[in-house]
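A.B. asks: All I have is the shape, not the residue letters:
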């Protein structure tokens, strides 16, 4: 249970912490993060030259993500697939943690969903339903 719950909480924490970063820096920061995620498995080399191909694809997606939350979300979903392949192949993202790729495959879609919604600050979502400040009779 903890192997599923912890990655979800990590994904939510990632979203929460990113909410402190103002736009347009938030989108650019996340584009860089997804680009870096594309290189996460390079040192293991479990899939040979395909590791380089995946890294190149992620660089392109990250570049497009500089102007598009959709591309950043796509990047996190691509990384999810790469996590699954590595988990099944037995080459975890963290060599000392056997189920780390499995956890990453759960965490990444949480971040992707947030990206597909526009990567908005959770603080802004909280204020969406709130009445405007200074309205008489509203506490």
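C.D. replies: Okay, I see it. Everything numeric here is computed off the predicted structure, so don't read it as measured data.
A.B. asks: For the rest of this, base every contact and every neighbour count on C-alpha atoms.
C.D. replies: Will do.
A.B. asks: Can you tell me the SS state at residue 67?
C.D. replies: Of the three states, residue 67 takes coil according to DSSP: H, G, I helix; E, B strand; the rest coil.
A.B. asks: Report the contact partners of it.
C.D. replies: Going by CA atoms under 8 Å, 6 or more residues apart in numbering, residue 67 touches 27, 28.
A.B. asks: same question, residue 8
C.D. replies: By CA under 8 Å, 6+ apart, the contact set of residue 8 is 106, 107, 110.
A.B. asks: Just the buried positions in the helix or strand encompassing it, please.
C.D. replies: For residue 8, the element it lies in under DSSP states H and E is helix 2-18. Going by neighbour count (16 or more other CA atoms under 10 Å), the buried part of helix 2-18 is 7, 8, 10, 11, 12, 15, 18.
A.B. asks: Return the member of those residues nearest to residue 56.
C.D. replies: Closest approach to residue 56 among these (CA to CA): residue 11, at 24.4 Å.
A.B. asks: pretty sure that closest one is in contact with residue 104, am I right?
C.D. replies: No. Residue 11 is beyond contact range of residue 104, at 9.1 Å (criterion: CA atoms under 8 Å).
A.B. asks: quick one: the strands in the chain?
C.D. replies: Counting by DSSP state E, the chain forms no strands at all.
A.B. asks: A further structure is provided below for comparison with the first:
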């Protein structure tokens, strides 16, 4: 069980993040997500361990976030770029949280969850879950004898 938790917890964290952010009404939801992905681009700047290369991601993410102001797909691309940077840091750099050795690994699992939601257009999660359960609890129109 302890070997699966480092994978399950980041997925759960990603689902919680997506659910909370999906509570923001449109048209603000996409713009807030663009700002969040821009901020994620600067996450390693305080000591990521890759020297001057640490400036590459914030520059790229600034462009992606700007494009994300009008496109969910660009925000998804941003989260996948951050995933790649997380993997690099897990293998060669410093963790995103200095006190948590495998935090970049966890972030590399969490970020694609958010990216998938963005590629789906950033839908409101709670409304989708309610609709799913409503369909399951409805009685069939013509019950089979």
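C.D. replies: Thanks, I have the structure now. Quantities reported herein were computed from a predicted structural model and do not represent experimental measurements.
A.B. asks: if we can go back for a sec, save the buried residues of helix 2-18 of the first structure as CSV, and put in distance to residue 53 of the first structure too.
C.D. replies: As requested, the buried residues of helix 2-18 of the first structure are exported to CSV (distance: CA to CA, whole Å):
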residue, distance to residue 53 of the first structure
7, 27
8, 28
10, 28
11, 26
12, 29
15, 28
18, 29
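A.B. asks: Verify the stated contact: residue 69 of the first structure with residue 120.
C.D. replies: No. The pair residue 69 of the first structure and residue 120 fails to qualify as a contact (CA under 8 Å) at a distance of 9.8 Å.
A.B. asks: which one of the two has more residues nearby?
C.D. replies: residue 69 (25 against 19; other CA atoms under 10 Å).
A.B. asks: Would you mind finding the match for that one in the second structure?
C.D. replies: Aligned counterpart of residue 69 of the first structure in the second structure: residue 72 (TM-score structural alignment).
A.B. asks: likewise residue 116 of the first structure?
C.D. replies: In the second structure, the residue paired with residue 116 of the first structure according to TM-score structural alignment is residue 119.
A.B. asks: Correct me if wrong: that match contacts residue 78.
C.D. replies: No. Counting by CA under 8 Å, residue 119 of the second structure sits too far from residue 78 to count as a contact (10.9 Å).
A.B. asks: show me what contacts the residue nearest the centre of the second structure?
C.D. replies: By CA atoms, centre = their mean, the mean C-alpha position of the second structure lies nearest to residue 114, the distance being 2.6 Å. Contacts were defined as CA under 8 Å, 6+ apart; by that measure residue 114 of the second structure touches 14, 15, 17, 18, 76, 79.
A.B. asks: mapped onto the first structure, which of those hold?
C.D. replies: Contacts conserved in the first structure for the contacts of residue 114 of the second structure, using both residues aligned by TM-score structural alignment, their matches' CA atoms under 8 Å: 14, 15, 17, 18, 76, 79.
A.B. asks: gap between the residue nearest to the second one when sequence neighbours are not counted and residue 65 of the second structure?
C.D. replies: Right, the one you point to is residue 15 of the second structure. What sits nearest to residue 15 of the second structure in space, not counting adjacent residues and going by CA to CA, 6 or more residues apart in numbering, is residue 113, at 6.9 Å. Using CA to CA, to the nearest Å, we find residue 113 of the second structure at a distance of 18 Å from residue 65 of the second structure.
A.B. asks: More neighbours: which of these two?
C.D. replies: Neighbours were tallied for residue 113 of the second structure and for residue 65 using other CA under 10 Å; the higher tally belongs to residue 65 (29 against 21).
A.B. asks: quick one: which of residue 119 and residue 78 of the second structure has more around it?
C.D. replies: Remark: of residue 119 of the second structure and residue 78, residue 78 carries more neighbours, 31 against 16, as counted by other CA under 10 Å.
A.B. asks: my guess is that one meets residue 65, correct?
C.D. replies: Yes. With contact defined as CA under 8 Å, residue 78 of the second structure and residue 65 form a contacting pair (7.0 Å).
A.B. asks: What does residue 79 of the first structure correspond to in the second structure?
C.D. replies: Using TM-score structural alignment, residue 79 of the first structure sits opposite residue 82 in the second structure.
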